[in-house]
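>>> coords please:
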Amino acid sequence: MEEKILLVDDEEGIRKVLGISLMDIGYQVFTAQNGKEALAVFRQHSPPIVLTDIKMPVMDGIDLLQQIKAESPDTEVIMLTGHGDMDLAIKCLKLEATDFITKPINDDILEIALKRANDRISMRTQLRAYTENLENLVREQTARLMKTERLAAVGQAVEGMSSALRGIAGDLDAGINCFNELPCFVAIHNRHQEIIAINPLYRERLGDHVGQASGAAYPPDSVEASPVKETFTTGTGMRRRVTVVYADGTRGPVMVHTAPIRDSQGAVELVVEIGADIGEVRKLQERLQATQQRYQQLFDEAPCYITVQAPDLTIRAANRRFQEDFNLSVGARCHNIYKDRDDACPDCPVAKTFSDGQSHQCEMEVTSKRGENYRVLIQTAPIRDLAGNITRVMEMSTNITRTRRLEDQLASLGLMIGSVSHGIKGLLTGLDGGMYLLDSGFKKENQEQIREGWDTVRFMVGRIRDMVLDILYYAREKDLKWETVDVLGFAEEVLKTVGPKIKGQDITLTHRFDPAIGRFEVDAGIVRSALTNIIENAVEACRLDRSGRSHEICFEVTQDAGYIYLNVLDNGIGMEEAIRANVFTPFFSSKGERGTGLGLFISNRILSQHGGGISLQSEPNTGSRFSIKIPKKATPPSLHSDTPPSY
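Below you'll find the predicted structure:
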C-alpha cells in the first residue's frame, strides 16, 4: 500500500513537478494550494508526512505547521522555502518541523529529508509495539505471581480455619466439604490416629485412605515423625516437609500443615492435615523465575533507557543502559537524575500518564553522570494491577542526540548552500552587466564604455575568486602544524605583512609589545592569516570613516600566566549591535559587494582550533577592539566547534 503524503504550495508548477517526483518514489500524493485548503485535506486523509511551502496566501506554512502539530504531534512536516533565512529555519525547527529545504529543491536532499521523516515514524511505531509487549508481559507475570502467593498462603490460613471447624467437628461431611475446592491435600484424623475424611484432590492423587492409619500416605520405610501424631501429643499445630507416596507409586515432597480441633472441654478431638505439593509449586516457581529472567534480559538489553516509576515519581526499577549512563540512587526521582532539579519538570509525561492513563511523548535535554548532554525522545506507558488501577508508569527514553546533530548540520548545510547560491547569483549578475558593457562598447567603438565594462568584469572575477578561495578554505579540515614560536618575532612579521597595505591610506599604524614576552605553541602560518584579516578589516573601517579625524590602528601584544593576548584597536566607523552580533556568521558581510562574508568567520575558526578565543568591543563612530587570546602551550580541542570559547 502506498504511503500518503500531502504537498502544499501556491505555485501550480511546483505542485505538478514535485508531485510527479513523489509519485515516482512511491507516495500517494495529495495537494493543496494554501494552508487552509491543506488543513481540510489533512483532516480527511491523515497523511503521516506533509511538505509545505512557507510563503503562501490565506494561511502560510508556519501557521499550518503549528495547527498540524497541535492536532497530530506525530505528523512529520518538512518546510520548503525560496529564502535561505537562518532565523526562519530556527523558528521552524523549534516548532518541531522535521526538516527545512530551500528552493530550487534538490532530489537528493528531498530523499534524505523523506528518509529521516520515515525513520522517525518507524521509530515511534517500534516504541509503541515494544511498550505493548512489555505491558502484556508484566500483566502475565503479575497473574502468575499472585497464583504462587495464594499457594504459599495455605499455611497461614490453616490456623484460622481450624477455629471455624470447632463448630462443625461433629459433622465430618460438612467439615471436609469446606476444603473441596482447595488445590491441596486435606485429611481429617481422629484421636485414634485414623483417617476419617479426605477431600477429592487427596483421593485423586494419593488414593482413598479413609479408615486407614494416619501414616497411610507416607512410605512404609519412612523414619520421619508423624506431624499428626505430634499434634495430638502436644496439642499444637505443626509445619513440616514430608515425603508421600502417590497413587501411581511415585514419591514426592509435600509441605504439611496440621491444626488441632478441640472438643468442648478443650481436649484435641480431631486433627486437620493440609499438604501442598512442593513439586508443583517448585515447577511453577522455576517457570516464573525463567520468565522473570527473560523479562529482565529483555528489559536490560533494550536499546533505550527504561525506568519504572511510582506515583511520587521515584524510580523503582531501571534497565542496565540507564544505570550505565546515569547515577541511580535509592529514592531518586527522574528529575533529580536527568535535570539535577528538586521539583518535577513542567508537563512531566509520567505525571500526565498517572493522571489520564494515556501514553505521552515529549523531547527534552538531559545530563548524564559524565556531564554529557543528551537529547532524548521520551514515551510513557501505564502499568495497571488486576483491578485496572495504574500502580506504575514505564518511561522509555531513546537517545536521539546524533540524529538531532545531523539534522542541525544538514539544516546549516542547506542554509549555507542557499547563501552561497544567492551570493554567486549576484556576482554573475554583475558579471553579465560588465560583459554587456564590453559588448556594447565594442559595437559602438566606445573606448570609455569598453574600459568601464572591463573594470566591472575584472572586479567581479576578483570577487568570484575570493569567494571560491574562502569557501575552499572553510570546507577543508586542516591538521595544525604546531611549532614553538617567538612571540615578538611573530608580531613583527605580522607588521611587515600589513605595513605596505596601509601606506598611502592616511592611517597611522602603531604597536605596543610586552618586551618580556616569551614563546607560544601555534600554527604560525594560519594564525598570521587570521591576524592579517582582522587588521585589514580595521584598515577598511578607518578608510570608510568620513568624520575627518586622524585614523590610527594599534597592534598590542601582552600576556598572563597561561595566555598570549593579541589586540587590534582602531578608531574607524565602528559597528552597531546588529552587525556585532553577526560578524562571525558565515556569509555575513558589512562591506556590501566588497566582502565575501567568510573572513572573520574563518579567523574565528582558526583561533578555536588553537583552544583560544576572540572577543569584540565596538561602538558606532568610535572604533573597534578585537581581543584575541591563545594558550602558550598547545591545547588542541578534542572536538572543534565553529565558535571558540569565550573569555
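>>> use CA for all of it now, contacts and neighbours both
Noted.
>>> neighbours of Phe322, just the number please.
19 (other CA atoms under 10 Å).
>>> wait, doesn't it sit right on Tyr305?
Yes: contact criterion CA atoms under 8 Å: Phe322 and Tyr305 qualify, at 4.9 Å.
>>> residues in contact with the residue most central in space within the chain?
In the chain, the residue lying closest to the centroid (CA atoms, centre = their mean) is Val376, at 1.9 Å. The contact partners of Val376, by CA atoms under 8 Å, 6 or more residues apart in numbering, come to Glu363, Met364, Glu365, Val366, Ser397, Thr398, Asn399, Ile400, Thr401.
>>> Excluding covalently adjacent residues, which one is nearest to the last one?
What that stands for is Thr401. Of all residues not flanking Thr401 in the chain, Arg375 sits nearest, at 4.6 Å (CA to CA, 6 or more residues apart in numbering).
>>> re the thing from before, and the residue nearest to the centre of the chain, that's in a helix?
No: Val376: not assigned to a helix; according to DSSP: H, G, I helix; E, B strand; the rest coil it is strand.
>>> How about it, nearest residue that isn't a chain neighbour?
Using CA to CA, 6+ apart and skipping the chain neighbours, the partner closest in space to Val376 is Asn399 (4.5 Å).
>>> go on, Met79?
Nearest non-adjacent residue to Met79, counting by CA to CA, 6+ apart: Phe100, 4.8 Å away.
>>> contact partners of the helix or strand hosting the one you found?
In this structure, Phe100 sits in strand 99-102 according to DSSP states H and E. Under the contact criterion CA under 8 Å, 6+ apart, strand 99-102 has outside partners 77-84, 89, 92-93, 109-110, 113, 407, 411, 414-415, 418.
>>> One more sequence to fold, the one below, so I can look at both together:
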Amino acid sequence: MTDDILLVDDEAGIRKVLGISLADLGYTVHGAENAAAALTIIETVRPAIILTDIKMPGMNGIELLKAVKDRYPDTEVIMLTGHGDMDLAIESLKFQATDFITKPISEVALTVALQRAGERIDMRRQLNAYTQNLEHLVEEKSRQLIEAERLAAVGETVAGLSHTIKNIAGGLDGGMFVLEKGIELEDTAYLQQGWKLVRGNVDRIKTLSLDLLNFAKTDRMAYRPVDPGQPAREVFDLMRSRAEAHGMDFVLEVETGLAPIQMDPAGIHQCLLNLVTNAIDAVLDTEPADGEQRITVSVSAAESGGVRYRVADTCCGMDEPTKARLFQRFFTTKGERGTGIGLMLTRTIVHRHKGTIDVDSQPGKGSCFTINLPDRPR
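Here you go, the predicted model:
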C-alpha cells in the first residue's frame, strides 16, 4: 500500500475528519486547503494518490486534476463531489480521474475508491517491471544472437582461410615433388617447372598475408580532405609498367575541377589497386572480345555529390552466378592464383566510407566496377 496520500479541500473540518479515516487505513496524510498549496506539496512529497474536492476557490478540482496529470500522469486522483456536482464528477473521468466519491463520504465508498486506485498502481508497477524484464530479455537475446552471428562469421572465415591455406600447401607439395624429381633425374625442365610452382605459391602466401593485414586495418580509417584523383593517379603510375609490359592499353581519365572530399586515401588506393590488379589478371587470362586489351580507370563527380571511380576492362566478362558471389569470403575467379579476399576487402573499405560498389559485366563484353563515395563519409 502507498504510504503518502494528499487530501485537498478548502473546508478544514472535512480535511480533519477524512484525514483521521485515511490515517486509520494506514496512510500518511498530507493536507492542502487549495490547489496552489497542493501543487507545492506534490513537488516535495510526490504522493501516489490525491483526493481533491471539485469545487474550491481559485483553481478548482478539475483544473488541479489536469495539472497533476500533465506533470505526473501516473498519479491516481480521486474526486470529492457534492450531489449537485455530478456532471462535473463525470467530466473529471474524461480527464483520467481514478474515481469520484459523493459527499457525505461513506467509509465503504472511500475504501472501494482507494482499493481501485491501489490496484491501478500495482498493475502499473507490474507492467513497468514486466517491460523492464522484457527489455533486458530482448537485450540479452540480441547480444546472444550477435555473438552467435559473430561466431558463425568467424567459423566461416576460418573455414575459408583454411581451405585457401590447404590449397597453397598442396601447391607447394606439388612444386617440391617436381623439384625433387628434377634433382633426381637431373632434368632442367622438371626443375624449372617445379620452381615455378613453388614461387607461385610463395607469392600467394605473400598476397594472402598482405590482404589479411589490410583487412585488419579497415577499422582504422584516417579521413581527411583529399583530391579524388590522387589515389587513381598513384595506382595508375604503379601498375602502368605491368600493363604495358603485356601490351595492354592502360588509360587514366580524371575529370578536371573535382573538389577535395573526405576519405582515407590509403584505403581508396587499396580499393583501386585491387580492382586494377584483377582487371589486368582477367585480361591476361582471357581473349578480349573486340581484339583489344584495354583497361580504363576514370574519376568523375557523382550525380548525387561526392566522387565516382570506374575500373573497366575488355576481358570476357562474367555471368550472373559469378557476379552474385564476387564479394563473398574467399571466392575467387583466379583459380590457384587468387585468395578471395581482395574484393571483400574492397567492399568493406567502400562501406566504411558510406559508399557503394557495383559491377556491370556480361559474358563477352568485359566488366566495369563502379565505386561511389559521398563527400563526407561520417
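>>> Could you get me the TM-score between them?
TM-score of the superposed chains, computed with TM-score structural alignment, normalised by the length of the second structure, equals 0.65; 278 aligned residues with a CA RMSD of 3.3 Å.
>>> re the thing from before, list the ones among the contacts of strand 99-102 of the first structure that fall in strands.
The members of those that map onto strands under DSSP state E are Val77, Ile78, Met79, Leu80, Thr81.
>>> Is it possible to get a markdown table of the contacts of Val376 of the first structure that adds distance to Glu3 of the first structure and secondary structure?
A markdown table is the format used below for the contacts of Val376 of the first structure (distance: CA to CA, whole Å; DSSP: H, G, I helix; E, B strand; the rest coil):
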| residue | distance to Glu3 of the first structure | secondary structure |
| --- | --- | --- |
| Glu363 | 26 | strand |
| Met364 | 29 | strand |
| Glu365 | 32 | strand |
| Val366 | 34 | strand |
| Ser397 | 27 | strand |
| Thr398 | 25 | strand |
| Asn399 | 27 | strand |
| Ile400 | 25 | coil |
| Thr401 | 27 | helix |
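>>> and which of the residues you listed is nearest Ala259 of the first structure?
Ser397 (53.9 Å; CA to CA).
>>> Now do the closest one against Lys115 of the first structure, distance only.
According to CA to CA, to the nearest Å, Ser397 of the first structure and Lys115 of the first structure sit 22 Å apart.
>>> Buried members of the contacts of strand 99-102 of the first structure into ChimeraX, please.
Applying 16 or more other CA atoms under 10 Å to these, the buried members can be selected in ChimeraX as follows:
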select :77,78,79,80,81,83,84,89,92,93,110,113,407,411,414,415,418
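>>> still on that earlier bit, from the contacts of Val376 of the first structure, which would you call buried?
Among these, those buried by neighbour count (16+ other CA under 10 Å) are Glu363, Val366, Ser397, Thr398, Asn399.
>>> Determine which two of those residues are furthest apart.
Most distant of those, by CA to CA, are Val366 and Thr398, 11.4 Å apart.
>>> Next, count neighbours for Thr233 of the first structure.
Thr233 of the first structure has 11 neighbouring residues, counting by other CA under 10 Å.
>>> so how far is Gly155 of the first structure from it?
Taken as CA to CA, the span from Thr233 of the first structure to Gly155 of the first structure is 20 Å.
>>> show me where the stretch 501-647 of the first structure has strands.
For the stretch 501-647 of the first structure, strands defined by DSSP state E, counting those that start in this stretch occupy the ranges 507-513, 519-522, 551-559, 563-570, 613-619, 623-631.
>>> Those strands: which one's closest to Tyr202 of the first structure?
Taking CA to CA, strand 613-619 is the member of these nearest to Tyr202 of the first structure, at 86.6 Å.
>>> give me the stretch of the second structure that the closest one matches.
Strand 613-619 of the first structure lines up with residues 356-362 of the second structure when matched by TM-score structural alignment.
>>> Output the residue interval of the second structure matched by stretch 8-28 of the first structure.
Counting by TM-score structural alignment, stretch 8-28 of the first structure has no counterpart in the second structure.
>>> do the same with stretch 508-519 of the first structure
So stretch 508-519 of the first structure sits over residues 249-260 in the second structure, by TM-score structural alignment.
>>> now stretch 188-202 of the first structure
Alignment note (TM-score structural alignment): stretch 188-202 of the first structure is unmatched in the second structure.
>>> and if you look at stretch 334-349 of the first structure?
Taking TM-score structural alignment, stretch 334-349 of the first structure hits no residues over in the second structure.
>>> And stretch 574-592 of the first structure, by the same measure?
On the second structure, the counterpart of stretch 574-592 of the first structure by TM-score structural alignment is residues 317-335.
>>> hmm, back to that, for the match of stretch 508-519 of the first structure, buried residues please.
Phe250, Leu252, Val254, Pro260.
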